[in-house]
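A.B. asks: quick check, what structure comes out for this input:
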Amino acid sequence: MPVLPPDFYRRPNPVQIARDLLGKHVYSCLDGQLTGGRIVETEAYSHEGDDSMQLHLKRRGTHGRALHEPGGRVYLYQVYNRHTLFNISTNAADKPDTVLIRAIEPLVGLDIMAARRGGIPPDSPRLTAGPGLLTQALGITPALSATDLQGAVLWLEDTGETIAEPDVLASPRVGLAYAGETAATLPWRFRLKDSKWTSPAK
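C.D. replies: Predicted coordinates for the structure are as follows:
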């Protein structure tokens, strides 16, 4: 399957990119161990009209570098000093937007992912149904922030799958009350309807 090209990520609308990522496959290859799955949940973040992005845009150094380069790099950071969140930079270098990958359906390297998750059964949604869970399952840490998605460590592939609109749930993003009512109510979270692998967060 073809790797998603840089132009896919460098489009100006992160909301459309977040929607388009549903059904795509994401892979990691770390220490020779290949793991991956089908993206079933995403969230979009914009540098314009989205107060939740302001904190991120102040970040510099390795972790924040991806936000200030052309789209198509991984932007990784930790919350609660525990969970790594897997974001993809989009748009142009001077117009930093991101898409958060919130959940995947695990397809490749299930035993490896289960071991990384502490022995959780491979068929359990607790394996990858949440942004902190999927990064642990894929072996992704903040040290990989700014990794180019055209390389051999992290990449996304287009399976050719078409997701029909009736199969997509759009709703407000999770945990953004701190960013104000506008940011908290934007319907920029996308999920595959009836997938057991989407995160349980309301």
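
A.B. asks: CA only for contacts and neighbour counts going forward, please
C.D. replies: OK.

A.B. asks: you'd agree residue 111 is in a strand?
C.D. replies: No: applying DSSP: H, G, I helix; E, B strand; the rest coil, one finds residue 111 to be helix, outside a strand.

A.B. asks: all helices for the chain, in order.
C.D. replies: Assigned by DSSP state H, the chain shows helices spanning 6-9, 14-20, 54-57, 61-65, 110-116, 131-138, 181-185.

A.B. asks: and of the ones you listed, who's closest to residue 192?
C.D. replies: When these are compared by Cα to Cα, helix 14-20 sits nearest residue 192, at 9.9 Å.

A.B. asks: for the closest one, which helices and strands make contact with it?
C.D. replies: The helices and strands touching helix 14-20, judged by 3 or more Cα pairs under 8 Å, 6 or more residues apart in numbering; DSSP states H and E, are strand 33-45, strand 97-108.

A.B. asks: now do the last one against helix 131-138, angle only.
C.D. replies: Using axes from the mean of the first three to the mean of the last three Cα atoms, to 10 degrees, the inter-axis angle of strand 97-108 relative to helix 131-138 is 50 degrees.

A.B. asks: off-centre distance for strand 97-108?
C.D. replies: The chain centre lies 4 Å from the centre of strand 97-108; the measure is Cα atoms, centre = their mean, to the nearest Å.

A.B. asks: again with stretch 166-184
C.D. replies: 15 Å.

A.B. asks: stretch 160-180 now?
C.D. replies: Relative to the centre of its chain, stretch 160-180 is centred 12 Å away, using Cα atoms, centre = their mean.

A.B. asks: who touches that stretch?
C.D. replies: 22-24, 43, 51-52, 183-193, 201-202 (Cα atoms under 8 Å, 6 or more residues apart in numbering).

A.B. asks: re the thing from before, which of the helices of the chain sits most buried?
C.D. replies: Of all those, helix 131-138 carries the top mean neighbour count, a mean of 24, counting by mean count of other Cα atoms under 10 Å.

A.B. asks: how about this one, so we can line them up?
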Amino acid sequence: MVAGPAAVVARDLLGWRLVSLIDGVRTSGRIVETEAYVGAHDPACHGAVGPTPRNRTMFGPPGRAYVYFIYGMHWCFNVVTGDEGDPEAVLIRALEPLEGGDAMRRRRGRPQDPANGPARLCQALGIDGTMDGHTIDRPPLYLEPPDGPVSPDQVAVSGRIGIRKARDWPLRFFLAHSPHVSSGPHVAASTETSWRP
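C.D. replies: This is a model prediction of the structure:
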């Protein structure tokens, strides 16, 4: 499920559960928003510059966490999906909180919207740089499949958020009616889930 073209995996991960288990505290959320970064030809992808100490996890095998620091203050969590040497990844942008709400709010320091943004969800689930490169099929950070697939008519597509390059590429996927989606456009730019640069 987490191996393949990022533009496909990003859509398929909607509805999956992201779980953290830290010091015996389990927190989890349903994935409601993702963005695909589709490899070396994607100018917004960290892997477009080639391997560096910061992005080397992207060039490893699929199914690993790529966790990076931004703005000198926030962590962001991605799932590596490309074959080894092919830096494709999916940024998890927002979660619907399911378990451990008190722990999420305590980590965030705010009572509302603990996981409706990539940095917020990392705070809420306790995700940090120590998890970079972790295989996401076991604690402390792992994915659980949904009870059933998300219907295509529930999925909306738009351009990506918070980037300058290739931001109009339709590689942001979200559950159209979820109140837990981040503060980006809530109107689909397209219902077409195939990607063309």
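
A.B. asks: quantify their similarity with the TM-score.
C.D. replies: Taking TM-score structural alignment, normalised by the length of structure 2 as the basis, the two superposed chains have a TM-score of 0.88; 185 aligned residues with a Cα RMSD of 1.5 Å.

A.B. asks: hmm, back to that, any chance of the helices and strands packed on helix 14-20 of structure 1 in CSV, plus mean neighbour count and distance to residue 65 of structure 1?
C.D. replies: Formatted as CSV, the helices and strands packed on helix 14-20 of structure 1 follow (neighbours: other Cα atoms under 10 Å; distance: least, Cα to Cα, whole Å):
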stretch, mean neighbour count, distance to residue 65 of structure 1
strand 33-45, 24, 16
strand 97-108, 25, 13
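
A.B. asks: ok, which of those comes nearest residue 69 of structure 1?
C.D. replies: Evaluated with Cα to Cα, the helices and strands packed on helix 14-20 of structure 1 place strand 97-108 nearest to residue 69 of structure 1, the distance being 10.5 Å.

A.B. asks: matching residues in structure 2 for the closest one?
C.D. replies: Aligning strand 97-108 of structure 1 against structure 2 (TM-score structural alignment) gives residues 88-99.

A.B. asks: the matching stretch vs structure 1, average offset?
C.D. replies: Aligned to structure 1 and superposed, stretch 88-99 of structure 2 gives a mean residue distance of 0.3 Å (mean Cα distance after the TM-score superposition for structure 1).

A.B. asks: need the contact list for the closest residue to residue 93 of structure 2 other than its chain neighbours.
C.D. replies: Computed as Cα to Cα, 6 or more residues apart in numbering, the closest residue to residue 93 of structure 2 that is not its neighbour in sequence is residue 118, at 4.3 Å. Residues in contact with residue 118 of structure 2 (Cα under 8 Å, 6+ apart) are 75-77, 91-94.

A.B. asks: what do we get in structure 1 for residue 118 of structure 2?
C.D. replies: By TM-score structural alignment, residue 118 of structure 2 lines up with residue 131 in structure 1.

A.B. asks: ok, now residue 21 of structure 2?
C.D. replies: Under the alignment (TM-score structural alignment), residue 21 of structure 2 maps onto residue 29 of structure 1.

A.B. asks: wait, its match sits on residue 155?
C.D. replies: No: taking Cα atoms under 8 Å as the definition, residue 29 of structure 1 is not a contact partner of residue 155, at 9.0 Å.

A.B. asks: of these two, which one has the most company?
C.D. replies: Between residue 29 of structure 1 and residue 155, counted using other Cα atoms under 10 Å, residue 155 has the larger neighbour count: 22 against 16.

A.B. asks: out of the helices and strands packed on helix 14-20 of structure 1, nearest to residue 197 of structure 1?
C.D. replies: strand 97-108 (5.5 Å).

A.B. asks: now the closest one against strand 33-45, angle please.
C.D. replies: Orientation of strand 97-108 of structure 1 against strand 33-45 (the same axes, to 10 degrees) gives an angle of 150 degrees.

A.B. asks: ok, residue 180 of structure 2 touching residue 113?
C.D. replies: Yes: with contact defined as Cα under 8 Å, residue 180 of structure 2 reaches residue 113; the gap is 7.3 Å.

A.B. asks: measure stretch 61-68 of structure 2 end to end?
C.D. replies: Terminal residues of stretch 61-68 of structure 2 lie 17 Å apart, using Cα to Cα, to the nearest Å.

A.B. asks: what range does that stretch cover in structure 1?
C.D. replies: Stretch 61-68 of structure 2 covers residues 70-77 of structure 1 once aligned (TM-score structural alignment).

A.B. asks: is it true that residue 199 of structure 1 touches residue 129?
C.D. replies: Yes: counting by Cα under 8 Å, residue 199 of structure 1 touches residue 129, with 4.6 Å between them.

A.B. asks: and for these two, which residues touch both?
C.D. replies: Here residue 199 of structure 1 and residue 129 have 102-103 as joint contacts, going by Cα under 8 Å, 6+ apart.

A.B. asks: higher neighbour count, these two?
C.D. replies: When residue 199 of structure 1 and residue 129 are compared for neighbours, residue 129 comes out ahead with 24 against 20, by other Cα under 10 Å.

A.B. asks: for the more buried one, what are its contacts?
C.D. replies: For residue 129 of structure 1, the contact set (Cα under 8 Å, 6+ apart) comprises 102-105, 197-200.

A.B. asks: got TSV for the residues you listed, with distance to residue 80 of structure 1 too?
C.D. replies: Listed next are these as TSV, based on distance: Cα to Cα, whole Å:
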residue	distance to residue 80 of structure 1
102	16
103	19
104	22
105	25
197	23
198	21
199	18
200	18
